[in-house]
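Enquirer: Here you go, sequence then predicted model.
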Amino acid sequence: MRKLALAAADGMLHFELAVAYEIFRDDLYEVAICATGPVRVGRFHLDPDHGLDQLEHADTVLVPALADVDDDPPADLVDAVRAAHEAGARVASLCTGAFVLAAAGLLDGRRATTHWAHTGVLADRYPLVVVDPDVLYVDNGSVLTAAGKAAAVDLCLHLIRRDHGSVVANTVARRLVVPPHRAGGQAQFVPAPVPAQDDHPLAELLPWVSERLDQPLTVEDLARRANLSSRHLGRHFRAVTGTTPLQWLLTQRIRRAQELLETTGDSVDTIAAAVGMGTATTLRRHFNRTVGVPPDAYRRTFRS
């Protein structure tokens, strides 16, 4: 069982801490809340399980959001998070928890994000950090950062997907009644509100496409099916998914390839055909670019 520590301090926001605890509190992780003593989280007071020194013994350390980013983060929290990373822990921040990682020097020279309302402050205060204000989360391997609120859920599911595969992550997502996967590169801010799930122009199209990933679908095919022009289709995709039709389609193909690599013994050629990539070479190129490892290495990780 992997050990996951929530690094808490006075003045943190309760949403990010509570949602992380809710997502990871199952048989997959041993979750502990670590702080120097009783802490105030939102309107609540919390007694921690351990002190901050226990962060060094965790496999993953999550830093929830700070309510106040005008002042420097607590020095003891910064030191403990830095020590945990030096001891080999994977460290992730949710929302303004990125200010703790930045103060610890873990984001120097790295791309990172936080809630869009605070990206300017983060960039000004820590000029060595490559702040990206337009994404949901950033994965640098051992250091990860997420934007605000719902993006914290996305990053937590992404961590589960990395640790246990997409099948397990999808199961957790179903328990939470949230989408199983939103790519980290999606925009934080969608100009138009996302319509209700069963009441938007793509409600019938998206499931239809997901059932036909083995077919060589084009934007024109999708537009024809939705009875829209290609231009209008692109606008609706941007409003509903935060990305383009082709990028969304590629993401679905990669996700399906991950599931097949985890759950079947099919060859890479067979999987490439099943997800509409055509050839193993094409699948390997897109899979490596998107996931960060070749399909064969991905399969070995989850089969072991």
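Expert: Nice, thanks for sending it over.
Enquirer: contacts, neighbours, all on C-alpha from now
Expert: OK.
Enquirer: List the residues that contact the residue most central in space within the chain.
Expert: Centroid-nearest residue in the chain: residue 155, 2.6 Å away (criterion: C-alpha atoms, centre = their mean). Contact analysis of residue 155 by C-alpha atoms under 8 Å, 6 or more residues apart in numbering lists 137, 145-146, 184.
Enquirer: For the protein, just list every one of the helices.
Expert: Using DSSP state H, the helices of the chain run over 14-24, 75-86, 98-103, 119-125, 150-164, 166-176, 205-210, 219-226, 230-241, 245-263, 268-274, 280-291, 295-303.
Enquirer: Now do the contacts for the closest residue in space to residue 132 that isn't next to it in sequence.
Expert: Nearest non-adjacent residue to residue 132, counting by C-alpha to C-alpha, 6 or more residues apart in numbering: residue 113, 5.2 Å away. Applying C-alpha under 8 Å, 6+ apart, we find residue 113 in contact with 98, 119, 131-138, 145-147.
Enquirer: Could you dump these into a markdown table with distance to residue 81 and neighbour count added?
Expert: Shown next, in a markdown table, are the contacts of residue 113 (distance: C-alpha to C-alpha, whole Å; neighbours: other C-alpha atoms under 10 Å):
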| residue | distance to residue 81 | neighbour count |
| --- | --- | --- |
| 98 | 11 | 28 |
| 119 | 21 | 21 |
| 131 | 20 | 23 |
| 132 | 22 | 19 |
| 133 | 23 | 21 |
| 134 | 26 | 18 |
| 135 | 24 | 22 |
| 136 | 22 | 30 |
| 137 | 19 | 34 |
| 138 | 18 | 23 |
| 145 | 14 | 32 |
| 146 | 16 | 31 |
| 147 | 19 | 34 |
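Enquirer: Pasting the second one now:
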Amino acid sequence: MNDIKSPIRSSERASKRSVMPPVAADASLSVGFVLLHRFTLLPFAAFVDCLRLAADEGDRSRQLRCHWTLMTSSGQEALSSCGAAITPCLSFRSPAEFDYIVVIGGVQDERDQVDTTALAYLRQAAAAQVPLVGLCTGVFALIQAGVMAGRRCCVSWYHHRDMIQRFPAIEPVADRLFIDDGDRLSCAGGAASADLAAYLVERHLGKAWAMKSLHIMLLDEARIGTHPQPQPVVFGKIEDRLVRRTIAVLEQHLGESITMEMLAERVGTSRRNLERRFREVLGVGPQKFARDLRLRYGLWLLHYTGKNITEIGERCGFADTAHFSRHFRNAFGATPSAMRKLAGEPGSERVDPFFLHIDGRPTL
């Protein structure tokens, strides 16, 4: 295994520093990035740009308040999942140089060779009590390194099933953006990486610097870690503007049952006209469509969270568990308990409850 502490040659170091932003010796927040092979670009870009914009006045990119170092196992360029390469990168530095070490994973293909040098470095950082951050599938590497035992683990709903199948001893959380578990932080990835970066910038530099970054990135405000991940949406193109607006309202109120009168008022029409337009476009009335959408949300929660059946029924806006279970069985041909058991069986086909077809039928 390569020596993870091996120094970079002085000529190589000088060459790399010449194209990297200048670094202040007293930077208040220092982050080391571990970029794994075929890492996902958006989580990295969102996180590092939040640091960059908080580090300096304006958009000058000097590493004054924040310092970041991009690292790979041997200092080679880092190839992202989309084919873009990040360079220059350094070989792994001493974990003591950083306030956080952020690992960013990529495409989950079990045929890919495991980066044993990177996993050894993560274990070294954990032993040195440096907080570790798993972005997107970077949390898979933390698990492989053996540093997530007994820890809560945030993962994207999209990778929830992959994690259960590969690491059955780990209980993933897929209904929030990120988790701060002390010296272990995990994030679902995507744009949520900017929220986590802003959370750490605010902790170390203050709220004003976090907001400065987000506003330049055209983000209104930082979402808290418990903010839910995106929930079921309607799949398919809907031309009718009134129907489209109504569906948007329903998606924003999945946890409650809205009367047709209130719904019609929200979109500026009559109940009669709303029902007529829904039947013309979707073949079902708005009330049934709304219930099916909430049931689809319940199916999503069964697959991607550990919430019990009662909690799920309440969160989907049903009066009680029996009411929820009865409608769920009518829609999917199985009770919520049976569906959850089926989803957890090895070798079962993946059910993607994220989409509801535009005809309103929540078919699997």
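Expert: Happy to help now that I have it. It should be emphasised that the depicted structure is a prediction, and the values quoted were computed from it without experimental measurement.
Enquirer: TM-score for these two?
Expert: The TM-score (TM-score structural alignment, normalised by the length of structure 1) is 0.60; 217 aligned residues with a C-alpha RMSD of 3.8 Å.
Enquirer: Run through the strands of structure 2 in chain order.
Expert: For structure 2, the strands defined by DSSP state E occupy 29-35, 66-71, 78-79, 85-86, 100-104, 132-135, 153-154, 172-173, 178-180, 184-187, 233-235, 355-357.
Enquirer: So which bit of structure 1 is the fifth one matched to?
Expert: Mapped onto structure 1 using TM-score structural alignment, strand 100-104 of structure 2 covers residues 60-64.
Enquirer: So the residue nearest to the centre of structure 1 versus residue 137 of structure 1, what's the distance?
Expert: The spacing between residue 155 of structure 1 and residue 137 of structure 1, counted by C-alpha to C-alpha, to the nearest Å, is 6 Å.
Enquirer: residues shared between the contacts of the two?
Expert: Counting by C-alpha under 8 Å, 6+ apart, the contacts common to residue 155 of structure 1 and residue 137 are 145-146, 184.
Enquirer: Now render those as JSON lines, adding distance to residue 226 of structure 1.
Expert: Putting those into JSON lines (distance: C-alpha to C-alpha, whole Å) gives the following:
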{"residue": "145", "distance to residue 226 of structure 1": "36"}
{"residue": "146", "distance to residue 226 of structure 1": "33"}
{"residue": "184", "distance to residue 226 of structure 1": "27"}
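Enquirer: quick one: which of those is nearest to residue 65 of structure 1?
Expert: If you rank these by distance to residue 65 of structure 1 using C-alpha to C-alpha, residue 146 comes first, at 10.0 Å.
Enquirer: Matching that closest one against structure 2, which residue comes up?
Expert: Counting by TM-score structural alignment, the partner of residue 146 of structure 1 is residue 187.
Enquirer: To which residue of structure 2 is the residue nearest to residue 132 of structure 1 aligned?
Expert: Under TM-score structural alignment, residue 113 of structure 1 pairs with residue 154 in structure 2.
Enquirer: For its match, give its distance to residue 123 of structure 2.
Expert: Applying C-alpha to C-alpha, the value for residue 154 of structure 2 to residue 123 of structure 2 is 19 Å.
Enquirer: Residue most distant from the centroid, structure 2?
Expert: Distance from the C-alpha centroid of structure 2 peaks at residue 272, with 40.4 Å (C-alpha atoms, centre = their mean).
Enquirer: Alignment lookup: it to structure 1.
Expert: For residue 272 of structure 2, the aligned position in structure 1 is a gap, per TM-score structural alignment.
Enquirer: dump the residue contacts of residue 272 of structure 2.
Expert: Counting by C-alpha under 8 Å, 6+ apart, residue 272 of structure 2 has no contacts.
Enquirer: For residue 288 of structure 2, see how far away it is.
Expert: Here residue 272 of structure 2 is placed at a distance of 15 Å from residue 288 of structure 2 (C-alpha to C-alpha).
Enquirer: ok, now residue 221 of structure 2?
Expert: As for residue 221 of structure 2, its distance to residue 288 of structure 2 is 35 Å (criterion: C-alpha to C-alpha).
Enquirer: picking up where we left off before, just send the helices of structure 1 back as CSV, with distance to residue 64 of structure 1 too.
Expert: Below are these laid out as CSV (distance: least, C-alpha to C-alpha, whole Å):
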stretch, distance to residue 64 of structure 1
helix 14-24, 5
helix 75-86, 12
helix 98-103, 9
helix 119-125, 16
helix 150-164, 9
helix 166-176, 19
helix 205-210, 33
helix 219-226, 40
helix 230-241, 26
helix 245-263, 28
helix 268-274, 38
helix 280-291, 25
helix 295-303, 28
